[in-house]
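**Q** pasting a predicted model and its sequence here:
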Amino acid sequence: MLNRVMLIGRLTRDPEVRFLPSGMQVTSLSIAVSRKFKDKNGEWREETSFFDIESYGKLAERVGSQLSKGYQVIIEGELRQDRWESPSGEKRSKVKIVAERIALLGKPSDRNAKPASTEEDLDIPVEDFESDEDVPF
């Protein structure tokens, strides 16, 4: 089985930081990813999709302290589906991306910047968790 996602986009809001009962930091963010394509009439169109991202542990600490709205990032991770029941008894679900690596590509003022030739010291692979028990999934 393979469950890998790689996206390049811009943060749509400042990261939100919270802590699990274990004390591990969780940082949530949202990115906008645009694509250009030709429609059936041959006209160029642009479509933007929005994705919710979560990061844990050391990566979450760095994301929470170093990124803000407008930054361009590349995210590598996997899809996860949260399932819950609403107060009215409806079964609900939402797909999100759990980040394993996040690299800074550009700052908000760099709207037309090309990706940096080297990644800034932001990404931390998931292997940097203390142990498998530290990963909350």
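**A** Everything's here; your move.

**Q** C-alpha only now, for contacts and for neighbours.
**A** Fine.

**Q** so which elements touch the longest strand seen in the chain?
**A** Longest strand in the chain, counting residues (DSSP state E): strand 91-106. Here strand 91-106 touches strand 44-56, helix 57-66, strand 72-85, going by 3 or more CA pairs under 8 Å, 6 or more residues apart in numbering; DSSP states H and E.

**Q** how far off strand 72-85 does that strand point, in degrees?
**A** 170 degrees (axes from the mean of the first three to the mean of the last three CA atoms, to 10 degrees).

**Q** structure two is appended below for comparative analysis:
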Amino acid sequence: MNIVILKGRLTRDSEIKEFQGGGKVLNNALALSRVWYDQDRNKHEETDFVDIKANFVDIKANNGVADFIAKWFKKGDGISIEGRLKQESWHDKETGANRSRIVVLVENAFLS
């Protein structure tokens, strides 16, 4: 099973990339913060960053989730997303190395 639910803040305004074949994808990232206190009551905070993508036309995400995010959310806004993990691989033209990363493909988004 590949289901991810995250609640965070957008790190920037969404970037919309258009392809020659007419497809579009929304790219952004979430900042996921966690605050905790140790046994001496010292406050600790850590933030992780996760890349997210949403297709404008997707069989499973045909509810306009990319349009919804692009229209209603800006940098710093809180958002909750549901999606799935996907590993992307590519060949780096500058270094010649094979590269990869894991992104979240967003299938649903909610005000947070």
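**A** Everything's here; your move. These numbers come from a predicted model, not from an experiment.

**Q** mind checking the helices and strands packed on strand 91-106 of the first structure for the one nearest to residue 92 of the first structure?
**A** Of all these, strand 72-85 sits nearest to residue 92 of the first structure, with 5.3 Å by CA to CA.

**Q** find me the equivalent region of the closest one in the second structure.
**A** Residues 78-91 of the second structure are where strand 72-85 of the first structure lands when matched by TM-score structural alignment.

**Q** mean deviation of the matching stretch from the first structure?
**A** Superposed on the first structure, stretch 78-91 of the second structure shows a mean distance to its aligned partners of 0.7 Å (mean CA distance after the TM-score superposition for the first structure).

**Q** one step back: so which of the helices and strands packed on strand 91-106 of the first structure is the most packed in?
**A** Comparing those by mean neighbour count (mean count of other CA atoms under 10 Å), helix 57-66 comes out on top with a mean of 20.

**Q** mind checking how far it is from the chain centre?
**A** For helix 57-66 of the first structure, the separation from the chain centroid amounts to 12 Å (computed by CA atoms, centre = their mean, to the nearest Å).

**Q** cool, and stretch 57-68 of the first structure?
**A** On CA atoms, centre = their mean, the centre of stretch 57-68 of the first structure falls 11 Å from that of its chain.

**Q** now stretch 69-80 of the second structure
**A** 11 Å.

**Q** end to end, how far does it reach?
**A** End-to-end distance of stretch 69-80 of the second structure (CA to CA, to the nearest Å): 11 Å.

**Q** kindly report the same for stretch 10-25 of the second structure.
**A** 16 Å.

**Q** report the contact partners of the counterpart of residue 63 of the first structure in the second structure.
**A** When the second structure is aligned by TM-score structural alignment, residue 63 of the first structure is paired with residue 69. Residue 69 of the second structure makes contact with 14, 109 under the criterion CA atoms under 8 Å, 6 or more residues apart in numbering.

**Q** if I look at residue 69 of the second structure, how far off is residue 7 of the second structure?
**A** Distance of residue 69 of the second structure to residue 7 of the second structure, given as CA to CA: 14 Å.

**Q** now do residue 97 of the second structure
**A** Distance from residue 97 of the second structure to residue 7 of the second structure, counting by CA to CA: 33 Å.
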